[in-house]
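Participant: Give the three-dimensional model of this entry:
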Amino acid sequence: MKIGIITQARATSTRLPAKVLLTAGGKTFLQHHLDRLAQTGLPVIVATTTNEADEQIVEQAGAAGVAVFRGSELDVLSRFAGAIRENELDGVVRVTSDCPLIDAAVVAEGVDRFRAEADDNLYVSNCLERTFPRGMDYEIFSAARLLQADADATLPVDREHVTAYLHQNRTGDMRLLNLPFDGGDASKYRLTLDTQDDRNLLTTLIEDFGAAELNCADLVAIMEKHPELHALNEHIEQKKLGE
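Facilitator: Predicted structure coming up:
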């Protein structure tokens, strides 16, 4: 079974424009993200848009030795479907590029569970019931499931949010498996990049605490020890589906 990681990225983010191209510790957040994913040993594909604004994303992915698929900005589902077909994947790990500190071992654990069951009807994630910090999220599912969603989904919200159709139209044979964080409930922490306050926290973690080399448990331990770091972005509300 060929499983690949598809990460979506674009420069036209609304809350913090070109956020993945901003830098911390001498690298862009996108470079940090791709470096972390490379540690899984899985093929990585950046699914970006055909917009000229995303040329830098294509260049940075190429420099990292990462494959790129370019498609529609708003129809992200079709972007994923195209990346699946072009790279002949049987299984997909979906992540987003606003997670510069995503833990490769966390992703690998999910992939191991998916492989072990060898079931096209299985959906594995670590955020169905959130215990991980935001910024560690992944979803794993069969390529066949997503290609069927691409063929069937018509609502704009389903085309934009990739797996929304899978959740809302799943049949009785689709099994959901949630893998929790071993360290308890760390869901209050935001290690994701969506606003300037998120950027301030991530930059501090990378430049002052060596976060680029730390795993999820280490990062949570830092956040627990330094409540002033949590205070930097604890007020940020996550965007809702469709916003």
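
Participant: From now on I want contacts and neighbour counts done on CA atoms only, so please keep to that.
Facilitator: OK.

Participant: what are the ranges of the strands in this protein?
Facilitator: Secondary structure of the chain (DSSP state E): strands at 3-8, 23-24, 27-28, 44-49, 67-71, 91-96, 122-125, 139-142, 175-178.

Participant: Indicate which one of those strands is closest to residue 195.
Facilitator: Nearest to residue 195, of all these, is strand 23-24, at 13.9 Å by CA to CA.

Participant: on that earlier part again, now mean neighbour count and distance to residue 78 too, for the strands of the chain, in TSV please.
Facilitator: Output for those, formatted as TSV (neighbours: other CA atoms under 10 Å; distance: least, CA to CA, whole Å):
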stretch	mean neighbour count	distance to residue 78
strand 3-8	23	12
strand 23-24	17	29
strand 27-28	14	27
strand 44-49	25	10
strand 67-71	20	7
strand 91-96	22	14
strand 122-125	21	19
strand 139-142	23	15
strand 175-178	15	23
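
Participant: right, so of those strands, which gets closest to residue 160?
Facilitator: Short answer: strand 3-8, nearest of those by CA to CA, at 11.2 Å.

Participant: Count residues in the vicinity of residue 120, would you?
Facilitator: 18 (other CA atoms under 10 Å).

Participant: What sits closest to it if chain neighbours are left out?
Facilitator: Nearest residue to residue 120, sequence neighbours excluded (CA to CA, 6 or more residues apart in numbering): residue 142, at 5.2 Å.

Participant: from what I can see that neighbour touches residue 117, true?
Facilitator: No. In this structure, residue 142 is not within contact of residue 117 by CA atoms under 8 Å, at 11.7 Å.

Participant: Pull the contacting residues for residue 229.
Facilitator: Residues in contact with residue 229 (CA atoms under 8 Å, 6 or more residues apart in numbering) are 201, 223.

Participant: Now with 10 Å, please.
Facilitator: 189, 200, 201, 202, 204, 205, 222, 223 (CA atoms under 10 Å, 6 or more residues apart in numbering).

Participant: Which of those residues sits closest to residue 45?
Facilitator: Among those, and counting by CA to CA, the member closest to residue 45 is residue 202, at 23.6 Å.

Participant: Please give the structure of this sequence too, so both can be compared:
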Amino acid sequence: MIKIAMIPARYAATRFPAKLMQLLGEKTVIRHTYENTVATGLFDEVIVVTDSDIIFKEIVDNGGKAKMSVRQHESGSDRIAEAVAEMDADIVVNVQGDEPFVQKEPLKKLLDVFEGMDGEKVQVASLMQVLKEPQFIADPNYVKVAVDRNMNALMFSRSAIPYHRDQQVNPVYYEHIGVYAFRKQALMNFTSWPVTSLEAAEKIECLRYLEYGVPLKMIVTQYMGIEIDTPEDLLRAAELLK
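Facilitator: Okay, the predicted model is just below:
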């Protein structure tokens, strides 16, 4: 199977404009993400897909590969679908540009679910990690996911799911990590479907798959680092980098 990693990278982020060009140590956030993805050695190709000349130049000037988006896009999946439409690929992994602490093991676990007889049924997969801190469980910037016994997603939400009504029960909360793997055709199908009501309400693009009846296989990872959504996240990431 041909496996490629695409890193969608918008410059004008709503909550933290220009976050991908913020310095984290001696490199920008997007450069950390790109170089760490390449360093896993898992992919036949790694490409940053961006709407920004600044981000494009940052990657290319430092020896990386980047493509400019032709059209405006509402989601990262739409952005990478445009980029891979004419590429030869079986599995496409969407690594978010604001995930500078990319590691090999979680991405390998993500790719492995497409192998074997059971893997032939998987169309889309994504990562999650256990979320324990109450302030993060309540924080709408942290997307939560509930899963069934087969580790397929039941629902994604910015609210705390499940709601902890019975205090005698200790539910497990999972944070959805915005790293996806798709069979190429599943990704192309996604871009042909109109935005759905849950997706529009929550601003969580993977809800479109659930509303169209496509299961998302979820893989638990122990550690994926810090997603840079706010200036506070950047400070936490700088401490982790040390």
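
Participant: Aligned to the residue nearest to residue 120 of the first structure, what sits in the second structure?
Facilitator: Under the alignment (TM-score structural alignment), residue 142 of the first structure pairs with residue 183 of the second structure.

Participant: Now do its match against residue 88 of the second structure, distance only.
Facilitator: 12 Å (CA to CA, to the nearest Å).

Participant: Can you check which residues contact both of those two?
Facilitator: residue 3.

Participant: Save the strands of the first structure as a markdown table, and put in distance to residue 166 of the first structure too.
Facilitator: Below are those laid out as a markdown table (distance: least, CA to CA, whole Å):
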| stretch | distance to residue 166 of the first structure |
| --- | --- |
| strand 3-8 | 17 |
| strand 23-24 | 34 |
| strand 27-28 | 32 |
| strand 44-49 | 19 |
| strand 67-71 | 21 |
| strand 91-96 | 13 |
| strand 122-125 | 9 |
| strand 139-142 | 10 |
| strand 175-178 | 11 |
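
Participant: sorry, back to before: find the pair from the contacts of residue 229 of the first structure with maximum spatial separation.
Facilitator: The span of the contacts of residue 229 of the first structure, defined through CA to CA, is set by 200 and 222 at 15.4 Å.

Participant: and of the strands of the first structure, who's closest to residue 83 of the first structure?
Facilitator: Across the strands of the first structure, residue 83 of the first structure has its closest neighbour in strand 67-71 (5.6 Å, CA to CA).

Participant: Quick check: that closest one compared with the second structure, mean distance?
Facilitator: Average distance, strand 67-71 of the first structure versus aligned residues of the second structure after superposition (mean CA distance after the TM-score superposition for the first structure): 2.8 Å.

Participant: elements contacting that strand?
Facilitator: When contacts are defined as 3 or more CA pairs under 10 Å, 6 or more residues apart in numbering; DSSP states H and E, strand 67-71 of the first structure sits against strand 3-8, strand 44-49, helix 55-63, helix 76-87.

Participant: Now for the corresponding residue of the second structure for residue 193 of the first structure, how many residues are close by?
Facilitator: Here residue 193 of the first structure is matched to residue 228 in the second structure, going by TM-score structural alignment. By other CA under 10 Å, the residues close to residue 228 of the second structure number 22.

Participant: Return the distance of residue 228 of the second structure relative to residue 173 of the second structure.
Facilitator: 20 Å.

Participant: List the contacts of the most centrally placed residue in the first structure.
Facilitator: In the first structure, the residue lying closest to the centroid (CA atoms, centre = their mean) is residue 95, at 2.1 Å. Contact partners of residue 95 of the first structure, counting by CA under 10 Å, 6+ apart, are 5-9, 37, 46, 102, 107, 135-140.

Participant: Report the contact partners of residue 14 of the second structure.
Facilitator: 229, 230.

Participant: One more: the one 10 residues further on?
Facilitator: Residue 24 of the second structure sits next to 30, 31, 32, 100, 234, 235, 237, 238, 239, 241 when contact means CA under 10 Å, 6+ apart.

Participant: just residue 26 of the second structure next, same as before
Facilitator: Residues in contact with residue 26 of the second structure (CA under 10 Å, 6+ apart) are residue 32.

Participant: Looking for the alignment partner of it in the first structure.
Facilitator: Residue 26 of the second structure maps onto residue 26 in the first structure, by TM-score structural alignment.

Participant: distance of that match from residue 99 of the first structure?
Facilitator: Using CA to CA, one gets 17 Å for the distance from residue 26 of the first structure to residue 99 of the first structure.

Participant: And residue 10 of the first structure, by the same measure?
Facilitator: Here the criterion is CA to CA. By it, residue 10 of the first structure lies 13 Å from residue 99 of the first structure.

Participant: residue ranges for the helices of the second structure, please.
Facilitator: Using DSSP state H, the helices of the second structure run over residues 29-39, 53-60, 76-84, 104-112, 116-119, 134-137, 184-192, 197-202, 207-211, 231-241.

Participant: helices and strands around the last one, which ones?
Facilitator: Using 3+ CA pairs under 10 Å, 6+ apart, the elements in contact with helix 231-241 of the second structure are strand 23-24.

Participant: average offset between the strand it packs on and the first structure?
Facilitator: Mean for strand 23-24 of the second structure is 1.3 Å (mean CA distance after the TM-score superposition for the first structure).

Participant: Return the distance of that strand from the chain's centre.
Facilitator: Mean C-alpha position of strand 23-24 of the second structure versus that of the full chain (CA atoms, centre = their mean, to the nearest Å) differs by 20 Å.

Participant: Next: stretch 64-81 of the second structure.
Facilitator: On CA atoms, centre = their mean, the centre of stretch 64-81 of the second structure falls 14 Å from that of its chain.

Participant: Thanks a lot, see you next time.
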